[in-house]
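**Q** Structure here, sequence nowhere to be found:
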């Protein structure tokens, strides 16, 4: 008689959000339906901001410092929506705390920062991933299949563009150069990422 073996799904990965940026609200909304992941904590440099964000988004715990979230044993992964200029510092600190890192794009503001981030992740045995959702969407897999299978032919040139209108550019963090803003790092990182993927 064959034994009936039941397999259960692994427990959801527990995510902590490092910062209360607008994109973190969208991230929380989009993660909520997934059985594979659960947002368990959020941190801000201001405890009241963290508490308000947690209450509005239905997150169980909040921390009044980034360091406190990194020390939280209930957090497996840190989602990093901080200004671009802070990505390297906090991704490295998260890796040193043994947390996997999902970092908003652009991963870093320069090559040296990116190398330091990946070195820290490798040293501490954690995953560091830049948050491009299109990597995991079905059309991307199909596109790569067409390209790699030779159905399209040899790719010799790629032209890509991506943009949107900013309502109040003077006050928008995307336009603050000292925080790693600017069109290339913000919107331009999408087509550059796609070009690198397509060209191998």
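**A** In hand now; what should we look at? The model shown is predicted, which means the values in this text are computed figures rather than measured ones.

**Q** Going by C-alpha atoms from here, please, whenever you check contacts or count neighbours.
**A** Will do.

**Q** Scan the chain for its longest helix.
**A** Longest among the helix segments of the chain by residue count, using DSSP state H, is helix 111-123.

**Q** following that helix, which helix or strand shows up next?
**A** Beyond helix 111-123 on the C-terminal side, the first helix or strand identified by DSSP states H and E is strand 128-130.

**Q** Would you mind pulling up the elements that that next one packs against?
**A** Where contact means 3 or more C-alpha pairs under 8 Å, 6 or more residues apart in numbering; DSSP states H and E, strand 128-130 is packed against strand 100-103, helix 111-123.

**Q** putting a second one here so we can go through both:
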């Protein structure tokens, strides 16, 4: 989801329990990292259309035993404590909830994470967030979708834990989750 460009609530260090309580009572989504709560900025029409199309492709290709989620699904990296709301997520196998979240609304084992890049979030999505996501043992694929150009980038975890990078600007991208994303179709008739 379009995130971290929004302002930090304050310099107070919040516990994860305080963050969950704040999220429960808030009308907006927030990310959590190192005791800081960051409001997530809303996405543009273009961003939302791309995220919707990716989610639809994931759902259409969903295999038995896999569940696709849209941007309202919170993901927590247990190794670092960071909590985020990716634009799309898929879990293949049993869903593992966050043991620290009594509501059961946070997952910890996504197989696939998709982020639609925004000018305000691209650096975070490519840098800090990506560093955290790599710490999720179940994660097999991290996908970045550009708004500025017809481009999909995929990081795929190979046996042994090495990440392979692929970049596509035309044709189709086959995701591990089984979805084939036709780049021309994904970017056709997008709003500004």
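**A** Arrived safely, thanks for sending. Everything quoted here is computed from the prediction, not taken from an experiment.

**Q** Quick check: TM-score for this pair?
**A** For this chain pair, the superposition-based TM-score is 0.35 by TM-score structural alignment, normalised by the length of structure 2; 99 aligned residues with a C-alpha RMSD of 4.7 Å.

**Q** returning to that earlier point: burial-wise, tell me which of the helices and strands packed on strand 128-130 of structure 1 comes out on top.
**A** Comparing these by mean neighbour count (mean count of other C-alpha atoms under 10 Å), strand 100-103 ranks first with a mean of 24.

**Q** what helices or strands is the strand or helix carrying residue 139 of structure 1 leaning on?
**A** Using DSSP H and E, the element containing residue 139 of structure 1 is helix 138-148. Contacts defined by 3+ C-alpha pairs under 8 Å, 6+ apart place helix 138-148 of structure 1 against no helix or strand at all.

**Q** Now the element after it, going C-ward?
**A** Next along the chain after helix 138-148 of structure 1, taking DSSP H and E as the criterion, comes helix 189-199.

**Q** how many degrees apart are that next one and helix 138-148 in direction?
**A** If you take axes from the mean of the first three to the mean of the last three C-alpha atoms, to 10 degrees, helix 189-199 of structure 1 sits at 40 degrees to helix 138-148.

**Q** Would you mark the buried spots in helix 189-199 of structure 1?
**A** Within helix 189-199 of structure 1, the residues scored as buried using 16 or more other C-alpha atoms under 10 Å are 189-192, 194, 198.

**Q** now do stretch 47-55 of structure 2
**A** In terms of neighbour count (16+ other C-alpha under 10 Å), stretch 47-55 of structure 2 has its buried residues at 47-52, 54-55.

**Q** so where's the longest helix in structure 2?
**A** Ranked by residue count, the top helix of structure 2 under DSSP H comes out as helix 45-61.

**Q** same for the next helix-or-strand element following it, what does it pack against?
**A** Using DSSP H and E, the next helix or strand after helix 45-61 of structure 2 towards the C-terminus is strand 66-69. Applying 3+ C-alpha pairs under 8 Å, 6+ apart, one finds that strand 66-69 of structure 2 makes contact with helix 45-61, strand 88-92.

**Q** Who are the packing partners of the longest one?
**A** To tie it back to what came earlier, the one meant is helix 45-61 of structure 2. Packed against helix 45-61 of structure 2 by the contact rule (3+ C-alpha pairs under 8 Å, 6+ apart) you find strand 66-69, strand 88-92, strand 112-116, strand 180-182, helix 183-187.

**Q** how big is the angle separating that helix from strand 112-116?
**A** Interaxial angle, helix 45-61 of structure 2 versus strand 112-116 (the same axes, to 10 degrees): 160 degrees.
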